[in-house]
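Q: What would the 3D arrangement of this be:
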Amino acid sequence: MIKSNKNWKIHRPEQQNVDRLMRELKLPSLHAKILASRGFQEPADAQAFLQADASVLHDPFLLHDMDKAVTRIQSAIENDEHIVVYGDYDADGVTSVSVLTTALERIGADVSFTIPNRFEHGYGPNCELFQEIADLGATLIITVDNGVSGIEQTAFAKSIGLDVIITDHHEMGDTLPSADAIIHPRHPEGNYPFGELAGVGVAFKLATALLGEAPLDLLEFAAIGTVADLVPLLDENRYFVKEGIRRLRMSSRPGIQALAKVGGTEQRQFTEETLGFMVGPRLNAPGRLGDADVAVELLKAEDAAVASGITNELDRLNKERQALVNGITEEALQMIEEQYGQNIPYVFVLAKEGWNPGVIGIVASRLTEKFYRPSIVLAIDAAAETAKGSARSIDGFDLYQELVKNKEILPHFGGHAMAAGMTLSLSDVDALRNRLNEQAQQILSDEQLIATVEIDVPLTIDEIEVSVLESLEQLRPFGMAFPKPMYMIEDVTVGSIRKIGSAKNHLKLELEDGGNKLDAISFGDGHLADEMTHGMSLLVTGDLQVNEWNNFKKPQILLQDIRSDERQVFDLRGIRDPLRWIHTVPKDNVLYIAFQQQTKTYFTPILQGTEIVLFEERSRSERIEHIVLLDIPNQEEQLAELLNDYNPGRIYAHFYAPDSRYFEGIPDRQEFGWYFAFLKKRGTFDLSKQAEQLAKHKGWKIDTIYFMSKVFFELGFVKIDNGVAIIEPAAGKRDLAEAPAYQERKRQIEMEERLLYAPYQDLKQWFQKVQQDNAVEEEIVWT
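A: Have a look, this model is predicted:
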């Protein structure tokens, strides 16, 4: 057996829905299964979703206060007022700034932008920066991707003569800032049809309202921010990303071209994954380590040389960021080991001086991914006696709502269910840790503390073709609320098993289903090769890809998890020296069993440090997952009993048999008859002196003569006195099979035939049958 790393939650789409989508939309079964799994039943709805054209765009004036904002901005332009766009330092923030400043420039505004420094000013509105903006002569601030929590800061801005328009998408509190306008897709007084816009989406809607039409060329920026901020890719967001990526693939913007080059990606092959894993991190990097202004300058650059220089700097900062993240992650893991050992808490709250506040959100994400626990990572400012950091959560633990319960010790915090940021007094860190763990203990069950993989596309290998995988483009983009499919292939067998990579730490399999084959790769799972056997049955889940090598394309699956409910039998029968195979046996939860005392005596000095247990002396209370069978049982029932006691996932079959009888067989009746007539004619026969001579004469082994003599003795045909066989004249007729020695020899040969000399597949099937029989017995008991 191979246990999966996560809970598998398998969703099987209704086949009739799949068939209808295939038939009416002319889709491959793979595409139809994805759509059916995501709730599409009507072909018309699925078709509209796939098209995702500009018709999905809503009237921007449906947003609350949009009319007020546009009126105030137009007034500022008419009166030559200076407008400052006040952004955030992440990818959503810098793309929001780029969208809105570009739109304002197009309608003749006197506009500049300001982005707070994460380390000097923190997140969101800042009174010091607002004062600087006022001192420079600005009269209107428009926030993008922030501001809805800046109650005090907005009041300050108003007190010094600044007007404030807030555009944001983050969680709104019970009290809103006293701004001149607040544009938010979930405004409590609004009725906008789609509430899940990213910050850049809100900025795009304001730009549309100002320009009188949607600035479609700015969807290049909107796509980046929308993907980076992990908002649901539905409704307008889906169109922003789908159309934005189409435009990015042929963009003439120097910044986009430079990002593609430094990322080693062909621009025409941009996908949502390119934005999420290549573009987004580089735009985030400067804001994590210093000033984010340079990211906006890159996106708006008009000169290729300037764009190239900025991109190289962003790439350098991103590598620096990666090194910082790796270092802090190692320190955090060491803290967890020292503080908790194996007793992992419900919630991690880790704090240390010297950690970079700009990257600890990524560290929190890594910890949550590794341990599947909500994680808060805080950077300590000893001088200010504060701790500032980021948090990431898991399903079932609404991070924002749980932090709200602690707002008296959290003077500054914000975020949503799965991520948050905060600043608190250093003296309250322990209290926050204790409180959150108590809250989590009340909310989270043991089941919720195991990561779940949602599988919604069960497939067979014959559905997987290169052309089908390449045509998945029409279903993109994948992301939040329309996630990348998690494929499952069941009832496949292992055709070949290889460890690959310089360290042999990766796994490559060839999966087979009848005459169909599929390559499978699993990174970091090379050790599983020692747990697999040829022909074993597997269920696998992962991501389907097209592998191209030397201009030849073939599909493959990049595995995320593997499961096998089948008991694994490892054939060690042909390896006489146990030192050649013992390293393949796990060290924990393993039982080395011997059925014969002589086997235990033989192996004890060879397998030094390994406990060998006799069958009759085993403990049934132990938890055993792996059993090593050192020799052959006397009876088949012993082996069945052993497997029933422990139900091991793996069996290592060595079956040491120094006195094998299989090839000797049992003398036939003619041989028994000749030997008995020989004894009867002689009356007595000295086995110790004459057996060897008789064996040579007949071409028998000496053991054969002793065996037949023992059978005759047990049947009462002869008596044996000091090695001399003496005929019993009054002995009656009896069947040879009545002799215990005869029965034992026959049983030993049958056991050797079944266990020691059987082909591997026959041996495996025998163990599988025992497992199935046990399962049936258990079912009968429980029902």
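
Q: all contacts plus neighbour counts: C-alpha atoms, from now on.
A: OK.

Q: Find the nearest non-adjacent residue to the residue nearest the centre of the chain, please.
A: Nearest to the geometric centre of the chain sits Q560, at 5.0 Å (Cα atoms, centre = their mean). What sits nearest to Q560 in space, not counting adjacent residues and going by Cα to Cα, 6 or more residues apart in numbering, is G542, at 4.7 Å.

Q: and what of A46?
A: A46 sits nearest to F40 (Cα to Cα, 6+ apart), 5.8 Å away.

Q: One more sequence to fold, the one below, so I can look at both together:
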Amino acid sequence: MQKNKWILQDIDKEYLHTLQQELNLPEVVLKVLLARGVKSSCEIKDFIFPKKEELFNPYLLGDMYKAVTRIKQAIENKEKILIYADRDVDGITSLAVLYNTIFTLGGDVVWYIPSDEGYGLSCSVLDKYKTENVKLIITVDCGISAVAEIDYANSLGMEVVVTDHHEPPQDGLPKACCVVDPKVVTCNYPFKELAGCGVSFKVSQALMQTYGKYFDKEIAILAVKNERIYLIVLVNDVIVKEKELLNKTDLTKFSKIVTNSKKYVEDTENKDIEIIEIEEDKDIKQVAYDILKRYRNKCFDDDGRMLEFFENNIDLVALGTVADIVPLTNENRILVKSGLSILNDNYSKRLGLGYIFEEYLKNSPVSAKAISWKIAPILNAAGRMGKASVAANLILADDNYNANNFFVELKKLNNDRKELQNENIKQFNALLKQQCDTENDNILVVSAKNLMHGVTGIVASQMVKLYGKPVILFIEDLQKGEATGACRSIDGFDIVGALDKTKDLLIKFGGHNQAAGLTIENSKIDEFRKRIKKIAKDYISTEMVAKKINVDCELKITEVNKRTYNDLTLLEPFGASNSVPIFMLRNVGFEEISVIGQTQEHLKLKVCKDGMSIPAVFWGAAKYIDDFGYKQKYDILFNMDFNRDAVQLIIMDVKIV
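A: Model (predicted):
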């Protein structure tokens, strides 16, 4: 067995008791949150009970105003608009949100998802849509690295609005009409980890707001207390001015308003003035911000048009956000929790998704786990097999006949994907043993010839889990003389930053710090392998490769029960940066150990202590069966699961006591 490092956080028991008294939340939930750095009562309440009213203003994203006014101009002038999307679930949901919004507003809009062209914009596709008189291109979940392609679009007289969430190139942004990406260095958006569909949702939301009655109008928030007045001025809900006013002479009208006894005051110029009583002991600036918060909540609750937009799109945002494995914290947690609620209320409103949920979930709840394990792989199968348009058409389908046809085609593509995945795993594993030194190489680079594309990223992810090192897999096309690669990394090693140091060898690349794609000439792969291995040797330490497991808290065996399992649902949805809690049990025994699974790779057993026994599974651990003795004692790490009306442990790691 591997010797992994277990990291168990110390928890202040006195502070834990104080929080329990104040918040009346289960102890195990508070322990997990404290271990993960969510410590103040305010942070805990926001985490457990996220509110859609707390979503950030889309106009805080850089270039947002410029982007939506350009899109609105195209809609009103009946210019032909092309939405150009990535081919994974994030890209497809990004496309669906923006397409439906523009179409609803009367825009002349079409969409395209690449198949054989690879990731991102393609000049040949731009040529095609130039002949179809497209004036404006909007990228979703791609475009930030398409410097040359956007230069080419500009030369054709086409304007490009980039909406993306990937890391921008280090040597400058593409010369697009505007770039909406929270990861752009100059963007001051409060949350950097939106998925592509989250950015698309924000663009769509801001576009809808351009048709509202307060668009581009100044809104004044005033707090008046004794001789002090604090002023906040908003335009499109963005603060453009704030200061304390010490002289009332210029505010006679407002002085009369705040002394009026009526809650709402008639005014000839503005009927939307509300008086709010304030707490005497609060600072005047804080009072102004409290009023601002109430104003924003009221706007959200009172605007039926925007509420309808939210409810019509947030389910797709939840789907794409979970599928793209971005952190399910902060704003993403609000988006996903809201979207899952709507999906569970009525997922059949999406006719195509309804077929998938009925077939693969069989009336069980739509959870983040269900999306990650069952729904996303099926939708991604279309893109992996070069037919992402099937999944997009399935989501966009507005009649049962088409929805069913696309679903049938998608199921076949998913079966083809499984066969391709098994073949590629076999081929890449054999080549890895020939091309890599798994003991001494800090990064594993493997190149195969003429395999089918589509599942390289999945295979790379599996290899990262097996070897604990970054992996880059290439498939060489001998006719084109080019290879397409998929990269997956480990915590602490920025794979996009590493690729940037070899960009003179690459045709193109892009992605996140943990997952990226690239294209290279076949003849340059050996030089690339040599240089990327040197970079990895310089930047990846022994500690980074050694597996560390963060333990949320220790439990007694009496605490492993249905009540604790149900308490943990308060922490859902689980996903990246909010993983399923890992617990520790000390000094337990194992009984009834048996090998299970079609490939006989897994163990089924019972964990026993103090006269209690709990069923458990230990995935991939059959090779360790001879290490487990019935009289031996162990410390274990585990997730808690529920199977057939009983708690079951999913063992993560074991240490002999």
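
Q: Quick check: TM-score for this pair?
A: Once the chains are laid over each other, their TM-score by TM-score structural alignment, normalised by the length of structure 2 reads 0.81; 556 aligned residues with a Cα RMSD of 2.0 Å.

Q: Let me know how buried the residue nearest to A46 of structure 1 is, in neighbour terms.
A: Neighbours of F40 of structure 1 under the rule other Cα atoms under 10 Å: 20.

Q: Need the three-state assignment for the alignment partner in structure 2 of it.
A: In structure 2, F40 of structure 1 lines up with V38, judged by TM-score structural alignment. Three-state call for V38 of structure 2 (DSSP: H, G, I helix; E, B strand; the rest coil): coil.

Q: The residue nearest to Q560 of structure 1 -> structure 2?
A: Correspondence of G542 of structure 1 to structure 2, assessed by TM-score structural alignment: F638.

Q: From V551 of structure 2, how far off is that match?
A: Using Cα to Cα, to the nearest Å, we find F638 of structure 2 at a distance of 9 Å from V551 of structure 2.

Q: and what of S594 of structure 2?
A: Distance from S594 of structure 2 to V551 of structure 2, by Cα to Cα: 27 Å.

Q: More neighbours: which of these two?
A: Counted by other Cα under 10 Å, S594 of structure 2 and V551 do not tie: V551 has more neighbours, with 19 against 14.

Q: So the aligned residue in structure 1 for that one versus L518 of structure 1, what's the distance?
A: Structural alignment (TM-score structural alignment) places V551 of structure 2 against I455 in structure 1. Counting by Cα to Cα, the gap from I455 of structure 1 to L518 of structure 1 is 19 Å.

Q: Likewise for Q269 of structure 1?
A: In this view, Q269 of structure 1 and L518 of structure 1 are 25 Å apart by Cα to Cα.

Q: The two: who's more crowded?
A: Neighbour count, other Cα under 10 Å: between Q269 of structure 1 and L518, L518 has more, with 19 against 13.

Q: That one maps to what in structure 2?
A: L518 of structure 1 maps onto I614 in structure 2, by TM-score structural alignment.

Q: Next, that match: secondary structure please.
A: Assignment for I614 of structure 2 (three-state DSSP): strand.

Q: Would you confirm that it contacts I650?
A: No: using Cα atoms under 8 Å, I614 of structure 2 makes no contact with I650, being 10.8 Å away.

Q: Mean distance of the top helix by length along structure 2 to its aligned residues in structure 1, please.
A: Ranked by residue count and defined by DSSP state H, the top helix of structure 2 is helix 400-435. In this overlay with structure 1, the average offset of helix 400-435 of structure 2 from its partner residues is 1.8 Å by mean Cα distance after the TM-score superposition for structure 1.

Q: the helices in the stretch 251-400 of structure 1, which residues?
A: 254-262, 272-274, 280-289, 293-299, 304-340, 360-371, 399-404 (DSSP state H, counting those that start in this stretch).

Q: and what of the stretch 501-650 of structure 2?
A: Ranges of helices in the stretch 501-650 of structure 2, per DSSP H, counting those that start in this stretch, are 525-539, 542-545, 562-567.

Q: Now render the ones you listed as JSON lines, adding mean neighbour count and distance to T131 of structure 2.
A: Conversion of those to JSON lines gives the following (neighbours: other Cα atoms under 10 Å; distance: least, Cα to Cα, whole Å):
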{"stretch": "helix 525-539", "mean neighbour count": "16", "distance to T131 of structure 2": "37"}
{"stretch": "helix 542-545", "mean neighbour count": "13", "distance to T131 of structure 2": "51"}
{"stretch": "helix 562-567", "mean neighbour count": "14", "distance to T131 of structure 2": "58"}
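
Q: Let's have the ones you listed in a markdown table, adding distance to H166 of structure 2.
A: Listed next are those as a markdown table, based on distance: least, Cα to Cα, whole Å:
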| stretch | distance to H166 of structure 2 |
| --- | --- |
| helix 525-539 | 21 |
| helix 542-545 | 24 |
| helix 562-567 | 35 |
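
Q: Nearest to W373 of structure 2, out of these?
A: Judged by Cα to Cα, the one of the helices of the stretch 501-650 of structure 2 that comes nearest to W373 of structure 2 is helix 562-567, at 19.9 Å.

Q: Find me the equivalent region of the closest one in structure 1.
A: Against structure 1, helix 562-567 of structure 2 falls on residues 466-471 (TM-score structural alignment).

Q: go on, stretch 420-429 of structure 2?
A: With TM-score structural alignment as the criterion, stretch 420-429 of structure 2 aligns to 324-333.

Q: Next, the buried residues of the matching stretch.
A: Neighbour counts using 16 or more other Cα atoms under 10 Å place L324, V325, N326, I328, T329, A332 of stretch 324-333 of structure 1 among the buried residues.

Q: now, among these, which is nearest to A481 of structure 1?
A: Nearest to A481 of structure 1 among those: V325, at 28.1 Å, using Cα to Cα.

Q: Tell me which stretches of the stretch 1-150 of structure 1 form strands.
A: For the stretch 1-150 of structure 1, applying DSSP state E, counting those that start in this stretch gives strands covering 7-10, 82-86, 110-114, 138-144.

Q: Mind reading off the mean deviation between the shortest one and structure 2?
A: I take that to be strand 7-10 of structure 1. So strand 7-10 of structure 1 averages 2.7 Å relative to structure 2 (mean Cα distance after the TM-score superposition for structure 1).

Q: Name the residues that touch stretch 241-248 of structure 1?
A: Here stretch 241-248 of structure 1 makes contact (Cα atoms under 8 Å, 6 or more residues apart in numbering) with 52-53, 217-224, 226-227, 233, 256, 267-268, 270-272, 476-477.

Q: Can you say which of these are buried?
A: Buried by 16+ other Cα under 10 Å: 52-53, 218-224, 226-227, 233, 256, 267, 270-272, 476-477, out of the contacts of stretch 241-248 of structure 1.
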